[in-house]
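> this one's structure only:
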């Protein structure tokens, strides 16, 4: 049985001892058993899907349709991990390429580094927690989960799922989250938890990396995602499709996604036409059913300041928040906002907005657009709307990002591919198989012929 949230705050030693018990049970279990546990977790998520989605909505304000999709996707990730649990085969290699290896065979196996400390964010409190937990179970590693203090209901619901799934004692421990993060930092620094997986902000993530340089730290630290409307995209249907996709994913979850399109580069001669289409799509987003609120008043105030600063620098608000009114009297709701050509140093371009704001910028030729995409300290994902195969290959080869999406928004993410960024966007990779590789190390076992 896995540990669940309690009113008593356990000590670091208590938490580590629990994780160690779970680690011993998981790594000694056969692949089929670990896969069975994961399948049980997925079934429990399915059974409690409506209730968990309601908890996500209550914690974050996320629109119910997006909360339901998050729960559905979480169950899918767990099932993918169950498949990977039985696919972790040793690799056999003959060694007779050198004389000393004649008559010998090597088997390379992957073994878990140790218990994992998983630090979860508020914006996808179930989905991104599962991305850390499920691969660990598949690999045979226990997990200590520290949820966001903003999502206590979701954390408790997930702990209940794990308990009902019948995992071994200590397999997953959902630790209490406190606003001052004192316990969290003690866990980060504890050498008995050799792996840290964090999804969070740029400065906090790198602070963790710097604090524990000898640990395996997988850090997904956000982005400043761009979308490019290529010059070959001249048909109205193509432009309308791109505008629809960009509007949907720039504003869903109130823009609180690390791959939400934040910068959109458009050929100068199509700027007006595309902007009109994007504004139409932005105004079609329902503030409650599609967008939702940002997480708190402080976040909303910051976003409005950045909009005001951009306008003061010369940007035009094509539609959206004017920085003064609050829809329905709730400051956390920000209308989907489209800015036209903010100055290069505006924070809506240089930082991660993490709000329902997208900026449209004109370019003269595609070389300028690709350079502008890379002119960022982040490098997570980019979307290129094009039918030009040569441009697609060039973007994939040249852009300094972790993912290039051809024909769609940068928000697309597959749970079976490696996902992560370069530069300020972090290090390491998520995605079920990629996470397993980050949580494990190789061990080579050499077999020699008898009688040597």
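Thanks, I have it. The shown structure was predicted, so the numbers you read here are calculated from the model rather than taken from an experiment.
> alpha carbons only for contacts and neighbour counts from here, please
Noted.
> Where is the longest helix in this protein?
Among the elements of type helix in the chain, defined by DSSP state H, the one spanning the most residues is helix 64-85.
> Report all helices and strands that it contacts.
Contacts of helix 64-85 with other secondary structure elements, assessed using 3 or more CA pairs under 8 Å, 6 or more residues apart in numbering; DSSP states H and E, are made with helix 31-47, helix 49-60, helix 127-139, helix 432-439.
> now those as JSON lines including distance to residue 265 and mean neighbour count?
What follows is the helices and strands packed on helix 64-85, written out as JSON lines (distance: least, CA to CA, whole Å; neighbours: other CA atoms under 10 Å):
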{"stretch": "helix 31-47", "distance to residue 265": "40", "mean neighbour count": "21"}
{"stretch": "helix 49-60", "distance to residue 265": "31", "mean neighbour count": "21"}
{"stretch": "helix 127-139", "distance to residue 265": "29", "mean neighbour count": "27"}
{"stretch": "helix 432-439", "distance to residue 265": "31", "mean neighbour count": "24"}
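> Tabulate these in JSON lines, adding columns for distance to residue 383.
What follows is these, written out as JSON lines (distance: least, CA to CA, whole Å):
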{"stretch": "helix 31-47", "distance to residue 383": "31"}
{"stretch": "helix 49-60", "distance to residue 383": "27"}
{"stretch": "helix 127-139", "distance to residue 383": "22"}
{"stretch": "helix 432-439", "distance to residue 383": "22"}
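> before we go on, here's another structure to hold up against the first:
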């Protein structure tokens, strides 16, 4: 295990042009679980942010001209280095995010796989030939398309998957020959700096990736509005994402925002196959996942049995220090989030909802909480809780459930359990979300699938092949052979 005293004393500088840059001010980074200071983090000013953007701008031609095999080799080297230091990576995530160590290890494994996919996709960025002679004026002309890098990518990432969601931005950016200015979440910068250090060792040219930390609004606004930055890729809250969209002008913008993801459980389903998946989907990493299961709509015939079984399974979860092997649920990311979620639970109770388990805190740990009889207008139902809170409602039919799932300003992913193929196909057609999971929870994701939502859940798609399309510009070339 990492030497805790060394971690606590770490002073983290900015990374600009391949060098560690000191700043005038540093802020203390606290453990969400213990409250202890675990690092001192550089606070960038507008000047350092400008330097990072200018460095990325100057390096854009180097990266654009780099052959695909070299970009792939850099990513493959990173995969090898991350394999070697995977336990250290997991401990960093566990310390700064309070992610239980077993879950943190899973994230590192996914991160490795994400960079593998990026290396593979770097070698297959295709264009196409076009049959211009399908038009009267196109006879004896040859046309084809190529995909070219945009230039400087501004990446703004969240705390909840501080390595893998960074990989979903850095990986395709390197694969496509773009350069990056990365602003990680204030609570989880160490993961990003760790990956940046490994990328330098892996052979990424200095200045191709620049990492800056500091005041989120000040630095974020500067990256979003600077004309040298050609694309913004952001994962975070809808409010911030909408603000970015409004400020970005003609920049390309990919937004991965929030959700209040739901699953439908049809009559006749074997609940023993469903309950453990729902517990995992709702409470893994304290529910701080964009596609965390937040709403269950279950047929009234199965309602009582399901509530009884999921409460029993939930109460088996082990809470505690994220660095302890047995811990399954640990602290929320901040005390403010604890206060917020408790107030939402109190609101629900005052409006007639039942807390069938949980609803209490220990330090910054909110016990996994299950609510029933919670109206759709309550915050625990209609907002994104981003906490270990699950709302269960009974329905008379799948049609009724789909209507309630769609009655949301979000639409990232949804799931349905059913034994009827016609019902499954109907749900796939009628659910207004970015992804429909048949016979699974909405929390399912592997890193090469297209991932993104509708409505206030964002626009654009991640998943390596799809992110590469977002991060490249199509150019048309036409030869006149007449």
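Everything's here; your move. The shown structure was predicted, so the numbers you read here are calculated from the model rather than taken from an experiment.
> Let me see the TM-score of these two.
For this chain pair, the superposition-based TM-score is 0.94 by TM-score structural alignment, normalised by the length of the first structure; 439 aligned residues with a CA RMSD of 1.4 Å.
> whereabouts in the second structure does the longest helix of the first structure align?
The alignment of helix 64-85 of the first structure onto the second structure (TM-score structural alignment) spans residues 101-122.
> The matching stretch vs the first structure, average distance?
Superposing on the first structure and averaging over aligned pairs (mean CA distance after the TM-score superposition for the first structure), stretch 101-122 of the second structure comes out at 0.7 Å.
> what's next to that stretch, contact-wise?
68-69, 71-73, 75-76, 78-79, 82-83, 86-87, 89-91, 93-94, 161, 163-164, 167-168, 171-172, 175-176, 284-285, 322-325, 327-328, 447-448, 464-465 (CA atoms under 8 Å, 6 or more residues apart in numbering).
> cool, and stretch 292-307 of the second structure?
Contacts for stretch 292-307 of the second structure (CA under 8 Å, 6+ apart): 260-267, 271, 275, 278, 281-284, 287, 381, 384-386, 389-398, 401, 441-443.
> Can you tell me the residue that sits opposite residue 146 of the first structure in the second structure?
Alignment note (TM-score structural alignment): residue 146 of the first structure maps to residue 183 of the second structure.
> Leaving out sequence neighbours, find the closest residue to that match.
By the measure of CA to CA, 6 or more residues apart in numbering, the closest residue to residue 183 of the second structure outside its immediate chain neighbours is residue 156, 4.9 Å from it.
> swap in residue 407 of the first structure?
Of all residues not flanking residue 407 of the first structure in the chain, residue 385 sits nearest, at 4.4 Å (CA to CA, 6+ apart).
> Around the counterpart of residue 350 of the second structure in the first structure, count how many other residues there are.
Aligned against the first structure by TM-score structural alignment, residue 350 of the second structure finds its counterpart in residue 312. The number of residues packed near residue 312 of the first structure is 13, by other CA atoms under 10 Å.
> ok, residue 312 of the first structure to residue 358 of the first structure distance?
The span separating residue 312 of the first structure from residue 358 of the first structure equals 17 Å under the rule CA to CA, to the nearest Å.
> ok, now which ones touch residue 306 of the first structure?
With contacts defined as CA under 8 Å, 6+ apart, residue 306 of the first structure is in contact with 346-348.
> Kindly recompute the last result at 7 Å.
When contacts are counted by CA atoms under 7 Å, 6 or more residues apart in numbering, residue 306 of the first structure touches 347-348.
> on average, how far is the strand or helix carrying it from the matching bit in the second structure?
When secondary structure is defined by DSSP states H and E, residue 306 of the first structure falls within helix 297-312. Averaged over the aligned pairs, helix 297-312 of the first structure sits 0.6 Å from the second structure after superposition, using mean CA distance after the TM-score superposition for the first structure.
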